[in-house]
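Undergrad: how would this look folded up:
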Amino acid sequence: MDPIVTAHYGMMAATHRFDDAARRAVGSAGGEFGDLAQASADMSEAKAELEANVLVVRTAEEMLGSLLNIRA
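TA: All right, here's what the predicted structure looks like:
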């Protein structure tokens, strides 16, 4: 299993969740505070998921670079 590919799919999923939450936030701006609060919390969660997946990609690239340096 390739961690970079897995992280890529995780980033795509987090981006879709963030977009959906942003649409809900805009739609609820006219009134319901509970929906706005939930949408904001969902956006924060999606942001954290995206950041975690970016760290996975960085770590995998560093590991691959180290392996290539060892083999060189």
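Undergrad: all contacts plus neighbour counts: C-alpha atoms, from now on.
TA: Noted.
Undergrad: for this structure, longest helix please?
TA: Residue-count comparison of every helix in the chain, with assignments taken from DSSP state H, identifies helix 33-71 as the longest.
Undergrad: by contact count, what packs against that helix?
TA: helix 3-27 (3 or more C-alpha pairs under 8 Å, 6 or more residues apart in numbering; DSSP states H and E).
Undergrad: would you do the same for the sequence below? I want to compare the two.
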Amino acid sequence: MNPIATAQYGMFAAASRFDSAVQRVARMGETNSDTDLTQDVVDMTEAKQAFGANACVLRTADKMAGDLLDMLS
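TA: The predicted model follows:
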């Protein structure tokens, strides 16, 4: 299992969820729009938190790899 690849995928997925919610909010004023502003704000907040968590995992995995290389050299 590659934590860097997993974190990158998680960041991509979170960014996609955030973009989808933003697009729904942007269409809110259109006729026949079924936008639920409350749910979209919650989706954006969750996506932001997920992106940050995956970025933290990515930084930690990078630091651990660097520390391992320092120990081996």
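Undergrad: ok so, going back, of all the residues in the longest helix of the first structure, which ones are buried?
TA: Counting neighbours by 16 or more other C-alpha atoms under 10 Å, one finds that the buried residues in helix 33-71 of the first structure are 35-36, 39-40, 42-43, 46-47, 49-50, 53-54, 56-57, 60.
Undergrad: so who does the residue most central in space within the first structure touch?
TA: Nearest residue to the geometric centre of the first structure (C-alpha atoms, centre = their mean): residue 50, 1.7 Å. Residues near residue 50 of the first structure by C-alpha atoms under 8 Å, 6 or more residues apart in numbering: 10-11, 14-15.
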